[in-house]
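Visitor: Following is a predicted model, sequence given first.
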Amino acid sequence: MSGSKLLEAVKEDREKGLIPFWVCTTLGTTGCCSFDDLQGIANVCQQEQLWCHVDAAYAGCSFICPEFRKWLKGVDKIDSIAFNPSKWLMVHFDCTAMWVRNSSALHCAFNVNPLYLTHEFSGLAIDYMHWQIPLSKRFRSLKLWFVMRNYGVKGLQEHIRKGVMLAEKFETLVKSDPRFEVPARRHLGLVVFCLKGNIKTTEALLKRINSRGKIHCVPANLKGKYVIRFCIASPRTTVQDIESDWKEIVDVTNDLLSGNCSARAPEGNNDSFGSSLLLSNTPLSPTIVNGSFAALHQEGKVLDEFSKIISIPRDNFAMRKRVRGILMSGKKFSLDSRLDLFQALYTDKKLRTVKDIKESRKQCDPESLQFSEESTPVTSPKGSPLKKNTCEKCGHSTYGYKIKNSKNK
């Protein structure tokens, strides 16, 4: 967005009898990390008396480095800005930092003063319940404080610069392969790329990459062009990781273009690209992606094993029917929901459930518990270490301490 285009839109709205009052400019878009003309937009907002808010969710973290503040020209004229330290400053999700020029505007909109919310210090300190719709919020600032204290300004700057350097490395690798193109200029740690030619080929590539479970990428739509986003934000990412990720992409591309890969794009037009995140190779109905399943079980090999075991005599009809249903649904189920299948198909010994353990403990005779010298650092109320107790009948162990009647407490 540019200042001139914004001014045209404002005039057009006012001619229609509308009242423009708020403008959101983006520094670092989600799709390809592009930047609006902040200076031009801020000037128009001042001229037309509009609230100018800056959404710098991802790129805002990079402004800790002086060399990336070129996109902040005009920031002195804005009314508010927000960014997410959880995206690139090593802070656990969720964490958003916001600055507002005129906090009284928020107070006027959200301030409530029922009797049960008043106290003797009301008005003497900042009360953030008057800055937002909810009355309370979590203590998110502590984790950000810990990161800042642990790394310092220099440490955080090094982290950002390392991510940018690794993104430059990945961009160089992509451009070295004539089958790929980078349709948007790389900014910061985000690279977007695609295969030249039909967009469905790129969509099939992404689906195949995610189905293998070694790396995970998400798509974006840049003016009708389907692209794959490759973003670097982890402090543990190394040059070797970038090279191995690129090798994985190249290997999948070779299989796809040579016809050795069964992954294919859905039939018909798919403007939303929603099926790209399916882990199933055959496009069925949209399903919820289980990222844990993809990371732990590459290419759905566990379900393949289930299909091979269906013919084993020890499987009853109900079990075979359930496994077949899982295979045909195209959905990925959590390990918890498939635990009974694992128990029936992979083990000869019945796995003990929590209920089984509780029932076995009821049968234990306290007199049969044998105390060993093994102990834990935890102490009893009397100060002596807890001792390991093993039941001679069932063999299960607990920790406790002796009392006068020699029974386990």
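Guide: Structure's in. What do you need?
Visitor: from here on, contacts and neighbour counts on C-alpha atoms
Guide: OK.
Visitor: Quick one: the strands in the stretch 301-409 of the chain, in order.
Guide: 369-379, 385-391, 397-400 (DSSP state E, counting those that start in this stretch).
Visitor: got it, and the stretch 151-300 of the chain?
Guide: All strands of the stretch 151-300 of the chain, identified by DSSP E, counting those that start in this stretch, fall at 180-181, 190-195, 218-222, 225-231.
Visitor: Okay, one more to line up with it:
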Amino acid sequence: MAMGTPPLVDVLSPLDPEEFAVESRAAVDFIAGYYRDIEKYPVRSEAEPGSLRRLLSDEPPENGEPIDGILADVQQYIVPGLTHFQSPNFFAYYPFNASTAGFVGEILCAGLNVAPFTWVASPLATELEGVMMDWIGKLMGLPDCFLFSGGGGGVLHGSTCEAVICTLVAARDRALNRLTHEGILKMVVYASDQSHSTFQKGAKLVGIPPSNFRVIQTSAAFSYGLTVDSVRNAVEADIARGLVPLYLCATVGTTGVGAVDPVGELGELAQHYGMWLHVDAAYAGSALICPEFQDCIQGVGLADSVSMNPHKWFLTNMDCCCLWVTSPAVLTSALSITPEYLNDISHGSAAKTGMIDYKDWQIALTRRFRAIKLWVVLRRYGAVGLRANIRRHVEMAKWFELALKADDRFEVIVPRRFSLVCFRFRPRYEGDHTVDALNRKLLNVVNASGKAFMIHTIVDNKFVIRLAIGATMTEMRHIRDTFELVQEKATEIGQDRD
């Protein structure tokens, strides 16, 4: 052996079918055991900063190890320190759904491991995505203008942030066609004080000056939704200053309180001023498959784009975000760049053949085969099963809201929206200046118990506790137990003050 030549080792077979079956089965059994035992763990992680680094070696492994040993270490080192998003007692943020069908779809996505960035790269994966976008759009009650069958179209992203950035880029470039090169410094983006922060981040990333982002105040009088008058006043003030209204966000189910903006009225306003209207239905969009909720997007045909996240409340494992647009050409012209190696010499360009190249609908080039997850979920549960899942969570939220109202120590801050309940602990003898402190303490002791996990929001300068129901394994008994936990901890806090 020549000096300096490394010793020969056995050739790896990382995709040996027999080994693949054995090790994958071990992983599936591990996850099944995790779900079986998930209620044994505190819902919110109790890990201290740096705790894992102290347990693991500073050096990467030189030699491979059996999968059983790796899974044993996952159980010992990783699982106990997780915040368990799939716990039936997880009520924080908004739900991050999982299901058996979603997991199977994820296995197929990862196992097939294709990259449908152009039609020719993965023809049927590309076409399945188009079909899925039309299927879900129809279930949600979106008008034909958002469907491929009606001249629009849709794409699967990983997150709302990606979808928002793409629509902001499209809106920006559409506006620049009629403005000077300095026009971007005059463009203004509008959202409410309840809109997700991703819109501010997206505007910043596409070059909109932070000073040109308008946060429009909402109020209890309009259930914390935007009003046409408030938006019009902000737009008129900007026009008077020589600025250009570019983009307006309307939300169906805001993160803080689940507010619903008047989509149709805002659509008329946006068209009048030449703004792009995006409808963010990341959470509540899943509920639109139930006919009783579809009035929330009345007039959505006046919008330019709509997004929703199946990984929130549609029994689809992370990550998966649907984005629909009424004018695919506007989106793709802003995002399309085609190097020579991606030119399809066998079929001609996508534009000429009507084929879809999804690389032109997103930021990145490569992409996952997310459509197969949606296909498996929709095939496995059907619209009937998906609606039943939404409705049972809504019924649980209704029960929790009524239980709070029956205890005069609590107040429901805004009427329940979908499966979100926002409330405060407010003993009658407490002054306003101490109520926030009491609620902070209540939230902390509930979460510290390990029996439930919720977060807070600020509404009209009030500290408010949010209970967002949507975990796949949550049953009515978990809701009752959580309410009793809240009552118990509230009683303890009250006694401490006596």
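Guide: Cool, the structure landed. Predicted model, so just to flag it, every value in this text is computed and none were measured.
Visitor: Quantify their similarity with the TM-score.
Guide: Once superposed, the chains reach a TM-score of 0.62 (TM-score structural alignment, normalised by the length of the first structure), with 261 aligned residues with a C-alpha RMSD of 1.4 Å.
Visitor: Just say which of the strands of the stretch 301-409 of the first structure is most tucked in.
Guide: strand 385-391 (a mean of 20; mean count of other C-alpha atoms under 10 Å).
Visitor: For it, grab the matching residue range in the second structure.
Guide: Alignment of strand 385-391 of the first structure against the second structure: no match, by TM-score structural alignment.
Visitor: what's that strand packed up against?
Guide: With contacts taken as 3 or more C-alpha pairs under 8 Å, 6 or more residues apart in numbering; DSSP states H and E, strand 385-391 of the first structure sits against strand 369-379, strand 397-400.
Visitor: Name the stretch from those that approaches G123 of the first structure most closely.
Guide: Nearest to G123 of the first structure, of all those, is strand 369-379, at 47.3 Å by C-alpha to C-alpha.
Visitor: Give me the number of neighbouring residues for A303 of the second structure.
Guide: 26 (other C-alpha atoms under 10 Å).
Visitor: who's in contact with it?
Guide: V263, G267, W276, L277, H278, V279, T326 (C-alpha atoms under 8 Å, 6 or more residues apart in numbering).
Visitor: between these, which is nearest P17 of the second structure?
Guide: Minimum distance to P17 of the second structure across those is 44.1 Å, recorded for T326 (C-alpha to C-alpha).
Visitor: any idea what the closest one aligns with in the first structure?
Guide: If you follow T326 of the second structure across to the first structure using TM-score structural alignment, you land on R101.
Visitor: now T254 of the second structure
Guide: When the first structure is aligned by TM-score structural alignment, T254 of the second structure is paired with T29.
Visitor: Give me the distance between its match and E120 of the first structure.
Guide: Distance from T29 of the first structure to E120 of the first structure, counting by C-alpha to C-alpha, to the nearest Å: 45 Å.
Visitor: who's more crowded, the two?
Guide: Taking other C-alpha under 10 Å, T29 of the first structure and E120 do not tie; T29 has more neighbours (16 against 6).
Visitor: shouldn't that one be in contact with V54?
Guide: No: assessed by C-alpha atoms under 8 Å, T29 of the first structure is found out of contact with V54, at 11.4 Å.
Visitor: Near the closest residue to T167 of the second structure other than its chain neighbours, how many other residues are there?
Guide: Closest residue to T167 of the second structure in three dimensions, ignoring its sequence neighbours and counting by C-alpha to C-alpha, 6 or more residues apart in numbering: L331, at 6.9 Å. Look at L331 of the second structure: counted by other C-alpha under 10 Å, it has 23 neighbours.
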